[in-house]
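model the following, please.
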Amino acid sequence: MMHSLALLLLCLPYLAQGYIYTKCELARDLLAENVAKSELHKWVCMAWYESSFNTAAVNQNSPNSVDHGLFQINSYWNCDPQNGKPAKNGCGHPCSDYKNTDLTDDVACIKKLKREHKGWGFSMSYTNNCQSKTSSYISECGIPGLG
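Take a look at the predicted model:
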């Protein structure tokens, strides 16, 4: 029992870092979450610029606003920080849901934001870095039918 506890304590710093995807792993996982092939490169690019593919990424914007996870979903507008601070929680999830490898809620939230904003305007990372990217951005991933 003590050996297991010691091993767990040794691993905690690594667990806190979350999972860091490769570009192609993320592309395949997003495809499995029904992200359209024609938009896959946009999602992967945005995740790179938002979090460097790290599911546990956190960015403190202001005292009342923190971005969470792979797509940096905002604690004021789009998730509930569950810390007593005001939140709109537009995507209907606690912020902790966006810091794991279950992409179902992340994809649903980003799709909702895309509908509400009629495109990618909600993400400055996308706007500043990904608009000119084409499917060639993920061509090395060997996903049939890209292009």
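
every contact and neighbour count from this point should use C-alpha atoms.
Will do.

give me the three-state assignment for the residue nearest in space to the middle of the chain.
Central residue of the chain (CA atoms, centre = their mean): residue 70, 2.3 Å from the mean position. Here residue 70 is recorded as coil under DSSP: H, G, I helix; E, B strand; the rest coil.

identify the residue spatially nearest to it, adjacent ones excluded.
Nearest non-adjacent residue to residue 70, counting by CA to CA, 6 or more residues apart in numbering: residue 55, 4.5 Å away.

burial of that neighbour, as a residue count?
By other CA atoms under 10 Å, 25 other residues sit near residue 55.

ok, now residue 3?
Look at residue 3: counted by other CA under 10 Å, it has 8 neighbours.

same check on residue 41?
22.

helix or strand for it, just tell me which one.
helix 40-51 (DSSP states H and E).

state the next helix or strand along the chain beyond that helix.
Toward the C-terminus from helix 40-51 - assigned by DSSP H and E - lies strand 58-62.

that following strand packs against which elements?
Applying 3 or more CA pairs under 8 Å, 6 or more residues apart in numbering; DSSP states H and E, one finds that strand 58-62 contacts strand 65-68.

another for comparison:
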Amino acid sequence: MKLLLASVLLVAFLSLSEAKIFGKCEFANTIRGFGFPEGEISTWVCIANYESAFNTDATNTVTGDHGIFQISQIYWCSTGDSPGGGCNKRCADFHDDDISDDAVCVRVIFNEFVGMTGNGFDAWTTYAAYCNGDNSGWLDGC
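Okay, the predicted model is just below:
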């Protein structure tokens, strides 16, 4: 009986923290709900598409980037059991379907880069390569 109860609790816990692949409109509406400025939404959609294909479980094993926004373990999160980095989070926290903590960290990164370069999007290499310009098409159909 104890084993059965433990198994049920484990399954319930795991189901609460599953990864997710967002649709572009779902992603746009989600970050809009987090208070992202309307003028940035289409650029964030473009970045998330090229960084992770909207997959919250994405990992770049070469660069050590995590989650839907590909947050760097070098500066912003800890690969250990304790929170760390500039966002004081574990990188594993960016791999579940709750992207609210990802969004908070992304705003920290964005604001840091505004201070350094004048453009917060410069923190993402995909911005210069794919998303620097008119991104309004990313919201077509939304």
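
returning to what we had before: map the residue nearest to the centre of structure 1 across to structure 2 for me.
With TM-score structural alignment defining the correspondence, residue 70 of structure 1 maps onto residue 68 in structure 2.

go ahead and confirm residue 67 of structure 1 touches residue 77.
No. Under the criterion of CA atoms under 8 Å, residue 67 of structure 1 is not in contact with residue 77, lying 9.8 Å apart.

and those two? which has more neighbours close in?
Each of residue 67 of structure 1 and residue 77 has its neighbours counted (other CA under 10 Å); residue 67 has more, 25 against 16.

for that one, which non-adjacent residue is closest in space?
Nearest to residue 67 of structure 1 is residue 74, by CA to CA, 6+ apart, at 4.3 Å.

could you do residue 73 of structure 1 as well?
residue 67 (5.1 Å).

now for that neighbour: which residues touch it?
57-61, 73-75 (CA atoms under 8 Å, 6 or more residues apart in numbering).

swap the cut-off to 6 Å and go again
By CA atoms under 6 Å, 6 or more residues apart in numbering, residue 67 of structure 1 lies in contact with 58-59, 73-74.

how much space between it and residue 79 of structure 1?
Separation of residue 67 of structure 1 from residue 79 of structure 1 (CA to CA, to the nearest Å): 9 Å.

likewise residue 61 of structure 1?
14 Å.

neighbours around the aligned partner of residue 79 of structure 1 in structure 2, how many?
Taking TM-score structural alignment, the alignment pairs residue 79 of structure 1 with residue 77 from structure 2. For residue 77 of structure 2, the neighbour count with other CA under 10 Å is 25.

what does residue 12 of structure 2 give?
11.

looks like residue 78 of structure 2 contacts residue 92 (just checking).
No. When contacts are counted by CA atoms under 6 Å, residue 78 of structure 2 is not listed as touching residue 92 (8.3 Å).

between these two, which one's more packed in?
Legend: neighbour count by other CA under 10 Å for residue 78 of structure 2 and residue 92, higher for residue 78 (21 against 18).

ok, now which ones touch that one?
Taking CA under 6 Å, 6+ apart, one finds 84-85, 90-91 in contact with residue 78 of structure 2.

checking those residues against structure 1: which ones persist?
For the contacts of residue 78 of structure 2, the contacts that persist in structure 1 are 85, 90-91, with contact defined as both residues aligned by TM-score structural alignment, their matches' CA atoms under 6 Å.
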